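[1] the following block contains a protein sequence and its predicted model.
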Amino acid sequence: MAAIKHISSTQNPEIRQLEHWNRKSRDRIRDGRFVLEGLRELQLALKGGYRPEKLYFCPEIVSEQQLREVPGLGQYPLVSLSPEVYRHLAYRGKTEGVIGLVPTRSHDLATLVFRRESPLVLVAEAPEKPGNIGALLRTADAAGLDAVLIADLQGDLYNPNVIRSSVGCLFTVPVGVGSSQEVLAFLRHRGMQVLAASLGGAVRYDRADYTGPTALVVGTEADGLTRLWQEEADARVEIPMAGAIDSMNVSVAAAILIFEAMRQRGFGP
């Protein structure tokens, strides 16, 4: 499919609308659209079932022919951009010359389907930093988790920093979003053990049993988990620390718990 038009002005209404979707969470949520930059990320999104409405590319970086040769991309409308417009629109410093306008998806808990009879999921309560959400998704992908559940989401899943820090794993990991009460009810309905990361009064993390259907719950770095999760959990698990501080980055803590669970399940060579 040939390019349907060429845009050479940064003041073009279409470019200005893309800027709003790229930079303003309110507009993304209201319109159900997000801007996705990078060939690898677009390929992962396609694999995850996302379907771009339109692709914008800079011919000086990537040609129409090159895009047509990428499996799955050639069927979407193409708009060429001048180098000035592309640099203006691109979010990342290093880029591959292509940007997609993509509809968001529903992350309703009821749509989640686990691939294993004994699922392992990660629950993140009120993660406040896009970089942490992205890092959690990247770890979840590496471990092949059944899902990541975000309780009381504080921002927007389609924030460019979430996508960038997850290196596209937002599209490869099943993600469910709901309130803490909704997520807890979902886990109980699925008969899952709930293990909450905590400090004090908790079992050492490598002495817990993760082999049954399990949800690992982590909280914010500043405050940890709220009372709801600490009281409703089947057990609290603790990662021993020998330094002066009493907490670590939430994505690091989650990775330790996840890969201990995977070790117990026979993950690895």
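    That came in fine, so what should we check first?

[2] C-alpha from now on. contacts and neighbour counts both.
    Will do.

[3] verify the stated contact: Glu37 with Val98.
    Yes - contact criterion C-alpha atoms under 8 Å: Glu37 and Val98 qualify, at 6.2 Å.

[4] next, the distance between the ends of stretch 134-150.
    12 Å (C-alpha to C-alpha, to the nearest Å).

[5] could you measure the residue nearest the centre of the chain against Leu136, distance?
    Taking C-alpha atoms, centre = their mean, the centroid of the chain lies closest to Leu170, which sits 3.1 Å from it. The gap separating Leu170 from Leu136 is 10 Å, by C-alpha to C-alpha.

[6] buried sites along stretch 258-269?
    Residues 258-262 are the ones in stretch 258-269 that count as buried (16 or more other C-alpha atoms under 10 Å).

[7] just the terminal-to-terminal distance for it.
    End-to-end for stretch 258-269, by C-alpha to C-alpha: 17 Å.

[8] contacts for stretch 165-181, please.
    40-41, 44-45, 47-48, 50, 107-109, 112, 125, 130-138, 140-141, 145-153, 162-163, 183 (C-alpha atoms under 8 Å, 6 or more residues apart in numbering).

[9] pasting the second one now:
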Amino acid sequence: MIKEISSTQNPTIKSLAALQDKARERRKSGEFLIEGVREINLALQAGFQLTRILFCDAIANAEELQLLQSKLDENITQIAVTEEVYKKIAYRSTTEGIVVSAKAKQNQLNDLQLPENPLILVAEAPEKPGNIGALLRTADAAGVDAFILANPLTDLYNPNIIRSSVGGVFTTQIATGTTEEVLTYLKAKNIAIYAAVLQEAISYEKQDFISPTAIVVGTEADGLSEEWRKESTQNIIIPMQGKIDSMNVSVAASILIFEARRQRGFKK
């Protein structure tokens, strides 16, 4: 059965709008919103549990909507809304007329399923959702086995992360933890730690990334914390040819992770 909602003051719409706008509400409810057909399909493929689907017939492509509905559990709540209501809950200015709510995953380190020789990207304390989204796109493009956020400052299901990652938040295994927890985890798994820091570092081009590897990057403003420099297997740098001594964290991560992928051979 499909419900219909035409009022922006409807309690369900208000609660969904809060999920879109407030990290506190996402943490409290354990749910978040996914907007866009591609992103929703990626979430389904990744095993996320959807709880509701909202759609606006005036905006949504009927064929895409019908195909998506055919993939959903028969017990999921389906809600048809007006354009005014849809715009209240939509994050994007250009949109496809379909939004779902989904249950967040716990993203625990111990839940990661790693192969025998993993390649992992770790980012410490990235704050800007756009940077996190770009890092997730890099992780997906390079086919890393896991992406780990150490000391995260932004919740993983921020709508801007979902948007800027183009759904990459659903395509790679992700875990979060404190820097201490992540270090302990990597050491317990005998994964070599290569930290992108200036001190006591060698050029990334001289480092062998063939064995189990975690490449760790920090923010442009603060870099990595002291723990990574002290506990890393080897510190690595990207030699800079210009007058500016830093680059965007997602760009740096791309250079490093694709060098590791090159050494290991690209997947076919």
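    Cool, got the structure. Because the structure is a prediction, the values reported are computed rather than measured.

[10] just to revisit the earlier point, so which of the contacts of stretch 165-181 of structure 1 sit within helices?
    Those of the contacts of stretch 165-181 of structure 1 mapping onto helices are 40-41, 44-45, 47, 130-138, 140-141, 162-163, 183, per DSSP state H.

[11] could you pull out the helices for structure 1?
    Using DSSP H, helices in structure 1 cover 13-23, 25-31, 39-47, 64-68, 83-89, 130-143, 160-165, 180-189, 227-232, 250-264.

[12] turn these into a markdown table, columns for distance to Tyr205 of structure 1.
    What follows is the helices of structure 1, written out as a markdown table (distance: least, C-alpha to C-alpha, whole Å):
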| stretch | distance to Tyr205 of structure 1 |
| --- | --- |
| helix 13-23 | 39 |
| helix 25-31 | 37 |
| helix 39-47 | 33 |
| helix 64-68 | 47 |
| helix 83-89 | 45 |
| helix 130-143 | 17 |
| helix 160-165 | 27 |
| helix 180-189 | 20 |
| helix 227-232 | 15 |
| helix 250-264 | 7 |
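
[13] which among those helices is found nearest to Pro240 of structure 1?
    helix 250-264 (10.7 Å; C-alpha to C-alpha).

[14] leaving out sequence neighbours, find the closest residue to Leu18 of structure 1.
    Val35 (6.9 Å; C-alpha to C-alpha, 6 or more residues apart in numbering).

[15] for that neighbour, what are its contacts?
    Val35 of structure 1 neighbours (C-alpha under 8 Å, 6+ apart): 18, 21-22, 99-102, 160.

[16] same thing with Gly133 of structure 2?
    The contact partners of Gly133 of structure 2, taken as C-alpha under 8 Å, 6+ apart, are 160-166, 168-169.

[17] farthest pair within the residues you listed?
    The most widely separated members of these, counting by C-alpha to C-alpha, are Asn160 and Gly168 (11.9 Å).

[18] between those two, which one's more packed in?
    Between Asn160 of structure 2 and Gly168, counted using other C-alpha atoms under 10 Å, the more crowded position is Gly168 (24 against 19).

[19] the more buried one and Gly36 of structure 2: what is the separation?
    Counting by C-alpha to C-alpha - Gly168 of structure 2 and Gly36 of structure 2 are separated by 13 Å.

[20] follow-up on the earlier one: could I get the buried residues of stretch 258-269 of structure 1 as a markdown table with distance to Arg188 of structure 1?
    Output for the buried residues of stretch 258-269 of structure 1, formatted as a markdown table (distance: C-alpha to C-alpha, whole Å):
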| residue | distance to Arg188 of structure 1 |
| --- | --- |
| Ile258 | 20 |
| Phe259 | 23 |
| Glu260 | 23 |
| Ala261 | 19 |
| Met262 | 22 |
